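Predicted coordinates and the sequence they were generated for:
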Amino acid sequence: MTEATTRTIDVPGAVLIYDIRAGSVADKLPLVMVASPMAAAGFTTLAGHFTDRIVVTYDPRQSERSKLTTDADPTPETHADDIHQVIQAAVGPGPVDVLASSGGAVNMLAFVAAHPGVVHTLVAHEPPLVSVLPDRTAALAAVRDVRDTYERDGLGPGMAKFLALIMHSGEVPADWSDRPAPDPAQFGLPTEDDGSRDDPMLGHGHIVNVTGYEPNYAAIKAAPTKVVMAYGIESEGLITQRAALAVADALGVEPTAFPSDHGGFLGGEYGQTGDPDSFAVRLREVLDG
C-alpha cells in the first residue's frame, strides 16, 4: 500500500494533521475520506483499495493528532471550513470525490452547502442526523441526556447511554431518558469517573452539535455535487440508517445500500472489522458511475 505523507495546517482555532497517499492514475479525481470524531487512522484499510487515486484523510480538530487552540465547541460548519482548507492545501481547489462517514457525513453536507463546486461526488454514509427523524423530539432529548450524563458522571456512564441509543432499532420512545441507565460494565467501560471531559465523541459539544444539525437542502440541491446517501445493509432501523433515508428523501435522491454496517469499511481499526473489501467495491462502483 502507498505510504502516507503527513502534513500540518493551522486553521482558526485548531492545528490539523492530514495525510496524503499518492495515486497511480493521473486523471483520477482525488478521493477524500472524512469522518468525525473518527480520525484518519480509521480509513487505513479502505485507502489501500484506492491506490489508483490520490487519497486524503485527516484528523478532525478534536481528535487524535489534531489539536484545539480555542475553547469554542466546533460545529458542522466549523468542520466544513476545516475540510475545505485541508483539501486546498492537499490537492488544490478541486474537484474531488468524498467518502464521508458518520459525523463526517454531516460535516460534508454542510461543506457542499457552503463550498459548492469543490466536490464532484459525495458519498454520505450514515449521518447521525437526529434532527431529520420523525421522532426527533424524543431522540434529541435522549442525545442531550447522553451529554448531560457524561458531563455529570464521566465517560463510562455517558458512553453506555450513547451505545444503548445508537444500538436501538426503531423510533426512540418518548420516555427513553427516564428509563434505567445501562451499566457501563456491560460494555466494558469504566465505572469510575476520572474527571476528564475531553472525549472526542461526548465532549466539545460534538454529539449535540452534530445530531442536531439541520441541513440546508436548498443549497445542497443547488450545488453541482452528486450526493449519494448511503446506509449499511446491517443497520436496519438504527438512527444512522433512518437518517440517511430521511436525508435522501429530502434531497429527492434514491438511498444507496452498502455492505455491512456503520463501520463497514473498517478492517480492524479501533478493534472493529466490517467488510472493507466489499465496501471498497461498492464505493468504486458508485464513484465510477
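In hand now; what should we look at?

alpha carbons only for contacts and neighbour counts from here, please
Fine.

What are the boundaries of the helices in this structure?
44-47, 76-91, 103-114, 136-153, 155-166, 206-211, 217-222, 239-251, 276-288 (DSSP state H).

Buried residues of the second one, list them for me.
Okay, so that is helix 76-91. 76-87, 90-91 (16 or more other CA atoms under 10 Å).

Next one for the comparison:
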Amino acid sequence: MTSPAIGHLRVDGATLRYEVRGKGPLLLLIPGGTGGAASFDGVADALAADYTVASYDPRGLSRSPLDDPEAPQRVEQHADDASRLLELLSPDAPARVAACSSGAIVALHLLTACPERIERVVAHEPPLVEVLPDAAEHRALLARVQDTFRREGLMPAAAVFAAGMRRPGADPADAKAVTELPPQAAARAERTMADMPYFLGRIVPSFMAYTPDVDRLEALSDRLVLAAGADSQGELPYRPAAFLAERFGVELVHFPGGHTGLSTHPAEFGELLRKVLSA
C-alpha cells in the first residue's frame, strides 16, 4: 500500500486531516460511520492509478479534532468542509466524489449546494430515512436509540441501532455473518470504537433527520449514481437509494457485499467504483 501525502486544513470549528494519493483529476472519498480516511485503504491505491485520490477524517473523528468537542453536528457544515477540500485540491476543475453511508448524505448535500464543483457523485446507501414513506417509524427508532444511549450507555444503544438497520425478520446471527470483516478491517474497526459515542450520539440523530432537496437532486441526477449493496436489499440503509433511483428514473447500481461492502469486498468494490466514475 502506497503511503499517502498527509495534509491538515483549518475549517470553521475544526482541523481536518486529509490524505492524497496518485495524480489526475480529483476524486474525493467521503467516509461514513467511524472509519475515517482509513476506510478507503482497500481501494485508494487502485483508484490512484487514474485519479488524484483524497480522503479525510470528517470533523470530530479521530484525527480531525473539533475546537469544541461538544459542538452540534450538521450535514450542511460537513458538506462545507468537503467543499473546502475541493477548493484546495482542485481549484480549477470540477471533481468526482464517492461516499458511503453518512458520508453519502454529505455528498448529496454537496451536490445540491455546489453543483459547479462536482462532475459526478457516487452515493452508496445514504440512510436518508426522511425520504421514505414510513419515515415516522424510523424517527421513532432514532428516538429509542438516543433514549437507550442516555439510560443504558453505548453498547445497548448500538444494539438497538443495529437491529433497526436490519431487514424485517432477519436473524441477527445472519447479519453477523454477512458483515464479518477481514482481519485488517476488523483491527481498524477496533481502533475506531473510541469514535462510536460521537457517531451514535451526534452524527446519527442529526444526519438521519436530514431532509434533502429531492427536486434539486432530481434535476442533477445526470451526474448522480445511486448505489446499494447487493446483499443488503430490504435493510434500512438500502431503501432510500432504491427509493430515489426509482423516483428519478435512474439505475440503482448494486455493489458487492452489503452496507459495509467497501470493507468486506474491497477489490470488487473498487473495480466497480472505477467503472461507474468514468461512465
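Thanks, I have the structure now. This structure is a prediction, so every number in the text was calculated from the model and none was measured.

TM-score, when you put one on top of the other?
The TM-score (TM-score structural alignment, normalised by the length of the second structure) is 0.84; 253 aligned residues with a CA RMSD of 2.1 Å.

re earlier: hey, which of the helices of the first structure is tucked in deepest?
Highest mean neighbour count of the helices of the first structure: helix 103-114, a mean of 26 (counted as mean count of other CA atoms under 10 Å).

Quick check: most distant residue from the centroid of the second structure.
Here the second structure reaches farthest from its C-alpha mean at R151, the gap being 28.0 Å by CA atoms, centre = their mean.

Confirm for me that H206 of the first structure is in contact with P74.
Yes: counting by CA atoms under 8 Å, H206 of the first structure touches P74, with 7.1 Å between them.

With distance to A26 of the first structure as new columns, can the helices of the first structure be given to me in TSV?
Listed next are the helices of the first structure as TSV, based on distance: least, CA to CA, whole Å:
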stretch	distance to A26 of the first structure
helix 44-47	17
helix 76-91	13
helix 103-114	25
helix 136-153	44
helix 155-166	41
helix 206-211	35
helix 217-222	29
helix 239-251	32
helix 276-288	15
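
Which one, of those, ends up nearest to L129 of the first structure?
L129 of the first structure sits nearest to helix 206-211 of all the helices of the first structure, at 4.6 Å, using CA to CA.

pretty sure P156 of the second structure contacts F149?
Yes: between P156 of the second structure and F149 there is a contact at 7.1 Å, judged by CA under 8 Å.

on that earlier part again, can you pick out the most distant pair from the buried residues of helix 76-91 of the first structure?
Greatest spatial distance in the buried residues of helix 76-91 of the first structure: P76 and V91, 22.0 Å, computed using CA to CA.

What separation is there between D97 of the first structure and P200 of the first structure?
For D97 of the first structure, the distance to P200 of the first structure equals 26 Å [CA to CA, to the nearest Å].

So between these two, which is more surrounded?
Each of D97 of the first structure and P200 has its neighbours counted (other CA atoms under 10 Å); D97 has more, 22 against 19.

Would you mark the buried spots in stretch 17-25 of the first structure?
Buried residues in stretch 17-25 of the first structure, counted by 16+ other CA under 10 Å: I17, Y18, D19, I20, R21, A22, G23.

Please apply the same query to stretch 230-240 of the first structure.
By 16+ other CA under 10 Å, the buried positions in stretch 230-240 of the first structure come out as A230, Y231, G232, S235, L238, I239, T240.

mind checking the end-to-end distance for that stretch?
End-to-end distance (CA to CA), stretch 230-240 of the first structure: 10 Å.

what's the spacing between that stretch and its chain's center?
14 Å (CA atoms, centre = their mean, to the nearest Å).

and that stretch, which stretch of the second structure?
Stretch 230-240 of the first structure corresponds to residues 227-237 of the second structure when matched by TM-score structural alignment.

Contacts for that stretch next, please.
The contact list for stretch 227-237 of the second structure, computed with CA atoms under 8 Å, 6 or more residues apart in numbering, reads 101, 122-129, 164-168, 238-239, 241-242, 252-259, 261.

Would you write a PyMOL line that selects the buried entries of the residues you listed?
Selection of buried members from those for PyMOL, criterion 16+ other CA under 10 Å:
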select buried, resi 101+122+123+124+125+126+127+128+129+164+165+166+167+238+239+241+242+252+253+254+255+256+257+258+259+261
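
sorry, back to before: which single one of the buried residues of stretch 230-240 of the first structure is nearest to A114 of the first structure?
A114 of the first structure has its nearest neighbour among those in A230, at 21.2 Å by CA to CA.
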